[in-house]
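In: Next comes the sequence, and after it the predicted model I'd like to discuss.
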Amino acid sequence: MKVLKFGGTSVANSDNIKQVLSIVSKASEKEQIVVVVSAMGKTTDALIHAANAAAQKNNAYKATLQELEKHHFNTIKELIPVQEQSEVISYTKQLFNQLETIYEGCFLLQELTPKTLAKISGFGELLSSFIIAKAAKNSIGANYKDSRELIIASDDYNNALVDFDLTFKKCQDYFSNNGARVTIVPGFVARTKEGKTTTLGRGGSDYSAAIYAAALDAKELQIWTDVSGMFTANPKVVKQAHEIPHISYHEAMELSHFGAKVIYPPTIQPVLQKEIPIVIKNTFQPEDKGTLITKETGLNKPVKGISHINEIALITLEGVGMVGIPGFSKRLFEALYLHDINVILITQASSELSICIAIHENDAEKAVAIVNDAFAYEVQLKKVKPVFVEKGMSIIALVGDQMKNHQGLSGKMFSALGKNNVNIRAIAQGASEKNISAVIDEKDTKKALNTLHERFFEERVKQLNLFVTGVGNVGEKFLAQLQQQKKFLKKNLKLNIRVIGISNSRTMVFDESGLNLNSWKEALQNGEKASLEGFLERIKSINLRNSVFVDNTASEAVSKMYEGYLRHNIGVVTCNKIACASDLENYRRLKFVSRKYNAPFLFETNVGAGLPIIDTLKNLIASGDRVHKIQAVLSGSLNFVFNNFDESITFHDVVQQAQNEGYTEPDPKIDLSGIDVARKILILARESGYELNLEDIENNSFLPKESLDTKENESFYASLHKYEEHFQEIYQKAKDKECRLKYVAEFANGKANVGLQQIEATHPFYNLEGSDNIVLFYTDRYPQQPLIIKGAGAGAEVTASGIFADVIRIGNV
């Protein structure tokens, strides 16, 4: 014999019930089965809501009752042939008449007793089971039996205690004389020895099914619901969660206690002693294997699942008067017990200075009053402080029977949360190590669950969530490279990089499941109005793990937002040099905040675009080397300009060509004025450990003052036409000396300068072609022959590849 239980969603309407009957029919081909059914979806909640309304003299209960009656009659008409409807319609009408009478009594008396509530709560199962049984009688010859005639329980009406000896005897007597292949019974309801209706409390239909399974020594208890088993985490919160194929009773109870709603812990108790297997199955995908629950699993995975409970409050009792004094804990828990307040989690430091408990948020105010009253004398003597309460918390828990055999799980758990700036308020771990629980801020729940799931179930693939601002030349190339390399990164580097948000100066768009990089332009065009603060606030509210802000702009306003991102554990990758070349105090603060909040701050493309200049310098310093001197050509745009400028072309046209080909900033004066190069040598000096500001850099500009003073590109280009003779003269002087013009940055003896220089043929800079950059590092280890880094130092493609490299560096941490 097997027992099959179908939940409220499984029997919510006629179509679902037809699916249930198909499953039952197939199961009954091989053996005798008992089918336990819940009330039709949300019926019990509606009944209770209507009862409370009636007791408050609110006529709205009538509309609720009418709606329920209509739904049940419609179900009958859709399930049962017309000629066979009379009996079930008569029974259903009779039950609704009883309900109406009970509600009228509540309305007139303005009272709802536990006994009345129990009677009302059970009507949903009585209705659904009778309707389904009559439908099943026609199709598969099923029999109907009222559970109130078999399950005997106490009169604690909404949480009755079962008389197992009497119940088991009644069940065994009935089924030994019942030859039907299928017997359908209502869940949740029971009866006292005196014959009064009672109910089995939360999860009561599951509990009914477990009672039948234990009483009849069933081969298996099947719980049919709307999901394909128990999952490694809540699939609505963790998209990568997957079914657990096999789990132990204890693991299932732990997961159920901590929020896994598939079953409730009391369900397991009756079958636990008899070691009857439980299978969680999906009514709407019956071919799925589901989850098997047995005494032992045989699977060696230490962590079987991650669960959570929201709407938690932390209550803390503390004071020096507690140390070494017996009885404080007893008084605390006794006071809560006497007022029916359930304690979910307990933690106490060995110093005995405080006891911290977690309870449901709805009980918080009541608990505070109770505990303060219980310890009023100690509070008055200042031996203990008044109770401190923190609301808006969640409990997250790792669950697994084998966790005790694996070292370092707690460390991995807390390390993963810490790296994502999830603050842990309290910790509880039993000596059995089957559960490690932590209390966190509720707003961090989604991020915490995804972080832990990635750490313990997706260890080979790390997800990065990018938020990109600036989609001009560089930004567009960057997104194209991401799309091109997506599969490669996942397969070879085990990185799943998703772009969650994109913004330009006008609009911004977000998709928590990841934007389609084949159609991001259309999505952005139809996005909402953009703002720097709005972009940050949205990222904070989405609150994803491994979040990275990517700045592809040259905007000072955007650079001023970096600290806000870093303080919220959002990494920053940028090609924008303004922040790292800003005031020294701001540069230091960004570095400090990055370390404090464990948020990466990478800016390799600030110098040399895609060349590994800053990374190489950081490795030199980290390994104990010391920089004495730097010589560099750091402007790909200026190198391009002077490599292509001669007497056959105007300086204006060369600069225009450089801008058209993407070598310059949108404002080319930034490059030609030398400020861009000055920022770059400043960044290298700072990364070498020297303290300089931008005004400390000597800038020997070759541009006329009038060109430097222009306000927009049109007047700047006009000035280049005007001073063409000046530029030709600079070129001719270098040519006469058989030199080439290079815009050089130098740092030595704590001082730095930038300017146009005539480079002789013997110098390493002489043969620098196109838009290439070159850097010479003279250090303790490279005193005579410098460490040289050379290559393409400008252009959207190489800059985008440098940003890409920084993103990958974050992913590999």
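Out: It's in. Numbers count the residues shown, from 1 in each chain.
In: From now on I want contacts and neighbour counts done on CA atoms only, so please keep to that.
Out: OK.
In: Which other helices and strands does the helix or strand containing residue 210 contact?
Out: If you go by DSSP states H and E, residue 210 is part of helix 204-215. Under the contact criterion of 3 or more Cα pairs under 8 Å, 6 or more residues apart in numbering; DSSP states H and E, the helices and strands touching helix 204-215 comprise strand 2-6, strand 33-37, helix 164-176, strand 189-191, strand 220-225, helix 265-272.
In: Run through who's touching the helix or strand following the first one.
Out: Sequence-wise, the next helix or strand beyond strand 2-6 is helix 14-27, with elements assigned using DSSP H and E. When contacts are defined by Cα atoms under 8 Å, 6 or more residues apart in numbering, helix 14-27 is touched by residues 6, 9-11, 33, 35, 75-76, 78-79, 132, 136, 140, 182, 283-284, 286.
In: again, only using 10 Å
Out: With contacts defined as Cα atoms under 10 Å, 6 or more residues apart in numbering, helix 14-27 is touched by 2, 4, 6, 8-11, 33-35, 37, 40, 71-72, 74-80, 128, 131-133, 135-136, 139-142, 181-182, 224, 283-286.
In: Give me the buried entries from those residues.
Out: 2, 4, 6, 8-11, 33-35, 37, 40, 71-72, 75-76, 79-80, 128, 131-133, 135-136, 140, 142, 181-182, 224, 283-284 (16 or more other Cα atoms under 10 Å).
In: Residue 411 - how many residues pack around it?
Out: Close neighbours of residue 411, defined as other Cα atoms under 10 Å, add up to 10.
In: and here's the other structure:
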Amino acid sequence: MRVLKFGGTSLANPERFMQAADIIEKAHLKSQAAGVLSAPAKITNHLVAIVDKAIAGESFEQNLSEATDIFHNIINGLHAANNKVDREGLLALVEVELKQIQGVAQEAAQSKSLPDSVAATIHCRGEKLSIAMMQAWFEAKGYEVTNINPVEKLLAVGSYLESSVDIAESTKRVDANAIPQKNIVLMAGFTAGNEKGELVLLGRNGSDYSAACLAACLNAECCEIWTDVDGVYTCDPRLVPDAICLESMSYQEAMELSYFGAKVIHPRTIGPLVPLNIPCLIKNTGNPEGKGTYIDGNINDDGLKVKGITNLDNVAMFNVSGSGMQGMVGMAARVFSSMSKAGISVILITQSSSEYSISFCVPAKSAEKALSALESEFAHELLEGCLNPIDVIKDLSVVSVVGDGMRTAKGIAARFFSALAQANISIVAIAQGSSERSISAVVPLNKAIEAVKATHKRLFSNKKVVDMFLVGVGGVGGSLIEQVKQQKEFLAKKDIEIRVCALANSDKMLLNENGLDLDNWQQDLENATQPSDFDVLLSFIKLHHVVNPVFVDCTSAQSVANLYARALKEGFHVVTPNKKANTSSYAYYQEMRENARQSQHKFLYETNVGAGLPVIENLQNLLAAGDEVEKFEGILSGSLSFIFGKLEEGLSLSEATLLAKEKGFTEPDPRDDLSGADVARKLLILAREMGLALEFEDIEVEGVLPKGFSEGMNKEEFLQVLPELDAEFNKRIEAAKAEGKVLRYVGSIVNGKCRVAIEAVDSEHPLYKVKNGENALAFFTRYYSPIPLLLRGYGAGNSVTAAGIFADILRTLHGGAQ
């Protein structure tokens, strides 16, 4: 005998109902089968709502009507598939049952109450009708059916709405030997009978438990739970799409997972199966060929030390503490006795080794009742001040990691807690059982899903995911997008995925939590209707519980740079070539770094200086190793490097500037380059990296242009008057040449002073040969002297800058703040 239980989603419509029937029939042809059925999906909710609304004096007609429609749809579908199905008889039965429910509800509306004994008979009516429809289907196909009445055969002890089955007595009543071998067996789930013969319920979603009880009574070869997923997953696949479907697990693992919130199996299901060593198989009605998850008494070493991650939401934590608890015998017993007397289930317990406090969690719905019970139990101690006022923390979730293999595996707890820390999730309490089969962390409710995602990623996935939010899609941003597309396959081989979840320009943005399609991103962004709004981005990462969001700013806007401190505080990594943030006030400079440190997120800006050259990283490594920069000199502008190289070749200043503009080296208005302000910003960034607390105003700047030159002119007018400076510049060039020197536009840091100016350098100088758009940075340090550490290469261009940004984005995958 095999027992097969089908949940509401497996019976929701005619197609699924017949699919469930087909599975029962095929099982019966191999070995006699017993089907245990829930109510069709949504029916029990409607029946409970009818009772609740009636008592509250609200209209329940819509619920009654929708329930009727569900039953009629299934019956009509069954009859359409097999006209031997007793359609009229079933419709008449539904009418009788629902009219009776309507009558009871009307009485409840009058009295404003309904006894639990009567409510129980209403709540389970869906299961009764499921059995009637399934029996009619099989009888129409010529099968004989044995319908086990659970009220008569399953003896239960407890309340009308939640009872437990006495397996020993129920086994005698069921009497497997009395059931003909040729018969298909059916039984309604969710219900049993008490010693008075009254109908009682086995708790909400108790049909799994019903099936396990019947399997035990029949000593079945297997108890199969058919549902709408392929088996038990390492976590809820709706939260984590790459959750793994487990092939097997032990009874103990299944009980721990279900206790701590796994939805696929009812917490009490395993209990009746264990004494008889009856395996339980979780299968998908929609995928009957799938393997499912096999649960038995064996501890299976299948390579997975952890079998699952769960979140039990909506709990409240109580902290009973005070000096009066130290050395006081029986305090813990009184705490938990008071909970027992109040009928409150305690979910998790933790106690400090000093005996100063006991903390425990209960369902949030029981919080007020629990507080009242504790205050009553310890009224004297609270009055005398031996105990502190009882502390209650609400809106919590218990996130648990479960697995038999954890007992022998080292480092599971460390990886669990480090995953939470990296996701910036605070831990309220921790508990671990002596079996070492589970570790639980109590976290804020609004962080529970994020905690599950982060933990699953750390324990189960080799894939590293970056969720990129890109602001600025011009030259550099556009090149970055193309590089992300080009590198997709290469990164996939290294288990790295970069999902571009947002693209934004100054006006509008595109969002998709699973990553945007980048094939037509320009057109898609042009057609977007969502205005650009940083608050929307913040809401987005919280709504979708994004684990590794990276805010990438490829603009040069101060307004975007002003968002970095907040972005870091709210859980973003920040990657940017935009120099405005690092050259804002020193107070803001420090705020960004403090927020990065506090949130354990990275602020990366390698491309602020030297574009793709590894300047910042090398400087940071030098300083971290104990070196000290004694002097710095560098050519920090690709455009000015090009211009001064052409001056050396004999071009005039105006000719060299116009050529640089034509080749795209300069900004649209070359005065932005010739002013020296951009070089000054880069120099300030380097100075601050060296520990100098300077402001932008502290940089001494000699521009290429005299002060006030071309003031009030547009860029076209400026280019027309620029030749006026050629003669003066030619004199400086010739004077330098006479000394065997060339002119270079140099940023220097000496004795804590920063200066940007035109300098004449000789052939021995490290910057002498740097021209044609190259950048060069010479660091004279305690270790690198008299020959400096020299970094040299092309430091401008969209592709080079984008590559540097790309490298920074990949660095966010490694832990720790920066």
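Out: Good, I have the coordinates. Worth saying up front: this structure is predicted, and the values here are computed from it rather than measured.
In: what's the average distance of the helix holding residue 210 of structure 1 to structure 2?
Out: Mean deviation of helix 204-215 of structure 1 from its aligned counterpart in structure 2 after superposition (mean Cα distance after the TM-score superposition for structure 1): 1.2 Å.
In: which bit of structure 2 covers that helix?
Out: When helix 204-215 of structure 1 is aligned against structure 2 using TM-score structural alignment, it corresponds to residues 206-217.
In: Contacts only, for the residue opposite residue 363 of structure 2 in structure 1 once aligned.
Out: Residue 363 of structure 2 is assigned residue 360 in structure 1 as its aligned equivalent, the criterion being TM-score structural alignment. Going by Cα under 10 Å, 6+ apart, residue 360 of structure 1 touches 309-314, 341-344, 367, 391, 393-394.
In: switch to 6 Å and redo it
Out: 312, 313 (Cα atoms under 6 Å, 6 or more residues apart in numbering).
In: go on, the one 4 residues further on?
Out: Taking Cα under 6 Å, 6+ apart as the criterion, residue 364 of structure 1 is in contact with no other residue.
In: separation between it and residue 373 of structure 1?
Out: Applying Cα to Cα, to the nearest Å, one obtains 14 Å for the distance of residue 364 of structure 1 from residue 373 of structure 1.
In: distance between stretch 560-580 of structure 1 and the chain's centre?
Out: Here the centre of mass of C-alpha atoms in stretch 560-580 of structure 1, compared against the chain's by Cα atoms, centre = their mean, to the nearest Å, lies 22 Å away.
In: Give me the range in structure 2 that that stretch lines up against.
Out: Aligned by TM-score structural alignment, stretch 560-580 of structure 1 corresponds to residues 562-582 of structure 2.
In: Could you do stretch 281-291 of structure 1 as well?
Out: Stretch 281-291 of structure 1 lines up with residues 283-293 of structure 2 when matched by TM-score structural alignment.
In: Aligned to residue 473 of structure 1, what sits in structure 2?
Out: In structure 2, the residue paired with residue 473 of structure 1 according to TM-score structural alignment is residue 475.
In: quick one, what contacts residue 801 of structure 2?
Out: In this structure, residue 801 of structure 2 makes contact with 611, 612, judged by Cα under 6 Å, 6+ apart.
In: Give the aligned equivalent of it in structure 1.
Out: Under TM-score structural alignment, residue 801 of structure 2 pairs with residue 799 in structure 1.
In: mean deviation of the longest strand anywhere in structure 2 from structure 1?
Out: The strand spanning the most residues in structure 2, taking DSSP state E as the definition, is strand 308-321. Relative to the matching residues in structure 1, strand 308-321 of structure 2 has an average distance of 1.5 Å after the fit, by mean Cα distance after the TM-score superposition for structure 1.
In: just the strands in the stretch 551-700 of structure 2 please.
Out: Counting by DSSP state E, counting those that start in this stretch, one finds strands in the stretch 551-700 of structure 2 at the ranges 573-575, 603-604, 629-635, 700-701.
In: contact partners of the third one?
Out: Residues outside strand 629-635 of structure 2 that contact it (Cα under 6 Å, 6+ apart) are 746, 747, 748, 749, 750, 775, 776, 777, 778, 779, 780, 781.
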